[in-house]
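Peer 1: Could you work out the structure for the sequence below:
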Amino acid sequence: MFAKTITAALASTALLATVASAQTPAPSTAPSADKTSTSTTISTSQLQGDWRASKVVGLSVYNDNNEKVGSINDLLMDKSGNIKAVVLGVGGFLGMGEHLVAVPFEKVKFSTEPVAYTGTASTGTPGAGGSSTTRPPASPPTTTGSASTSSAPASKSNPWYPDHAVFNANKDELKSMPEFKYSE
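Peer 2: Reported below is the predicted structural model:
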């Protein structure tokens, strides 16, 4: 056991020394190297209104009747970086028995406003496996059918991701669609 610890310590020391030596600045032959690196960066102000893909995965998906139909499991893009499809997870409990469906990205709409309160009593705790499909009243109340296209909504404290997605289908229609499988 002691020999494994010593071997691991020596290997990590060698890796750190390699990284440290790789960071020593080499003499620059091109005086424009610094100008090139700064021109390829993007400032936060240039990205204002864009959404983080990591926050879109996991969003709840509702239909036009404010019924929760699933959640976004993945975004599929082509080689040039354009998002082509959204993989929705429908049904199941804690990931077990979930039916995956790929739908065209253009058919999914995103909303920055919270789901409107429908006035029906909820029987479970949202996010805890309950059967609730509504959230507490939002101010001002809006429906999921009116997806906002503004870049920075006034009622949302974090403009880097939408509140939810909207896909016009019910759970039964989504479950009857062909199941999406990742091919090896």
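Peer 1: Only C-alpha atoms from now on, for both contacts and neighbour counts.
Peer 2: Fine.
Peer 1: Relative to residue 161, how far out is the residue nearest the centre of the chain?
Peer 2: In the chain, the C-alpha nearest the mean C-alpha coordinate belongs to residue 56, at 2.2 Å (Cα atoms, centre = their mean). The gap separating residue 56 from residue 161 is 7 Å, by Cα to Cα, to the nearest Å.
Peer 1: For the comparison step, fold the sequence that follows:
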Amino acid sequence: MMKSIVAGLAGTALLATAAFAQAPPAATDKAAPAATATTTTSASDQWRASKMSGLKIYNEANENIGSVNDLLMDKSGNIKIAVIGVGGFLGMGEHLVAVPFEKLKFVNEPVAYSGTAATSPPGRPASTTTTGAATGTDKTATTSSASKWYPDHAVFSASKDELKNMPEFKYSE
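Peer 2: Predicted coordinates:
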């Protein structure tokens, strides 16, 4: 048994030594292959579709009325429908509705909040006071919206109850 182990270790050491002993290929006088074009495309005015799922939707009164569950597009790639999840908790009991995509207004600035810690949303300090988020005039945002690849939220002209009363959206099979 000991001879087998020693033989195995010696073989492994020989193979490893041979691999480390190989020199990198020497430079030759041959012409270098044509350099591949490494152009980068700037898409600073574009949003990532993968970041749109879960995007919160507010009404004009800055009340959270739901979130984007899905985006449906036509065969030419134009987004036509936003499927919004309304109500429920952690996806349970959620009511899905389909709204025309052009009816959503996307906003880069955070939602307007003002008040005490009791009314501030989780993760936002109580001292934060912003205004005009639904109109896109908030100037107190600390995160550069140009550096994000998605909007902060969307605005839709409806109350949560109006959305809940809309016909439920179901995916056809």
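Peer 1: rewinding a little: you'd agree the residue nearest to the centre of structure 1 is up against residue 111?
Peer 2: No - using Cα atoms under 8 Å, residue 56 of structure 1 is not in contact with residue 111, being 11.2 Å away.
Peer 1: any shared contact partners between the two?
Peer 2: Listed contacts common to residue 56 of structure 1 and residue 111 are residue 162; contacts here mean Cα atoms under 8 Å, 6 or more residues apart in numbering.
Peer 1: which residues in structure 1 form strands?
Peer 2: With DSSP state E as the definition, structure 1 shows strands at residue ranges 60-62, 68-77, 83-90, 99-104, 109-111, 164-166.
Peer 1: Please render these as a markdown table that adds mean neighbour count to the earlier fields.
Peer 2: Output for the strands of structure 1, formatted as a markdown table (neighbours: other Cα atoms under 10 Å):
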| stretch | mean neighbour count |
| --- | --- |
| strand 60-62 | 23 |
| strand 68-77 | 20 |
| strand 83-90 | 21 |
| strand 99-104 | 20 |
| strand 109-111 | 21 |
| strand 164-166 | 24 |
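Peer 1: Map residue 70 of structure 1 onto structure 2.
Peer 2: Under the alignment defined by TM-score structural alignment, residue 70 of structure 1 is paired with residue 66 of structure 2.
Peer 1: ok, the nearest residue to its match once chain neighbours are set aside - contacts?
Peer 2: In space, residue 66 of structure 2 comes closest to residue 86 once its chain neighbours are excluded; the distance is 4.6 Å by Cα to Cα, 6 or more residues apart in numbering. When contacts are counted by Cα under 8 Å, 6+ apart, residue 86 of structure 2 touches 65, 66, 67, 94, 95, 96, 97, 160, 163, 164.
Peer 1: per the alignment, residue 86 of structure 2 corresponds to what in structure 1?
Peer 2: Under the alignment by TM-score structural alignment, residue 86 of structure 2 pairs with residue 90 in structure 1.
Peer 1: where's that match relative to residue 80 of structure 1, distance?
Peer 2: Applying Cα to Cα, the value for residue 90 of structure 1 to residue 80 of structure 1 is 28 Å.
Peer 1: And for residue 5 of structure 1?
Peer 2: In this structure, residue 5 of structure 1 and residue 80 of structure 1 are separated by 45 Å, where distance is defined by Cα to Cα.
Peer 1: And for residue 101 of structure 1?
Peer 2: The span separating residue 101 of structure 1 from residue 80 of structure 1 equals 23 Å under the rule Cα to Cα.
Peer 1: got it, and residue 159 of structure 1?
Peer 2: Per Cα to Cα, residue 159 of structure 1 is found 25 Å from residue 80 of structure 1.
Peer 1: Of these two, which one has the most company?
Peer 2: Taking other Cα atoms under 10 Å, residue 159 of structure 1 and residue 80 do not tie; residue 159 has more neighbours (19 against 6).
Peer 1: What does that one correspond to in structure 2?
Peer 2: Counting by TM-score structural alignment, the partner of residue 159 of structure 1 is residue 148.
Peer 1: Out of the strands of structure 1, flag the one nearest residue 135 of structure 1.
Peer 2: Ranking the strands of structure 1 by proximity to residue 135 of structure 1 (Cα to Cα) places strand 68-77 first, at 10.6 Å.
Peer 1: Average offset of the closest one relative to structure 2?
Peer 2: Here strand 68-77 of structure 1, set against structure 2 after superposition, deviates by a mean of 0.4 Å using mean Cα distance after the TM-score superposition for structure 1.
Peer 1: Show me what the longest helix that structure 2 contains is packed against.
Peer 2: Assignment by DSSP state H gives helix 2-21 as the longest helix of structure 2. The contact analysis (3 or more Cα pairs under 8 Å, 6 or more residues apart in numbering; DSSP states H and E) places helix 2-21 of structure 2 against no helix or strand.
Peer 1: before we move on, back to that, hmm, the match of residue 70 of structure 1 is touching residue 84, no?
Peer 2: Yes - between residue 66 of structure 2 and residue 84 there is a contact at 6.3 Å, judged by Cα under 8 Å.
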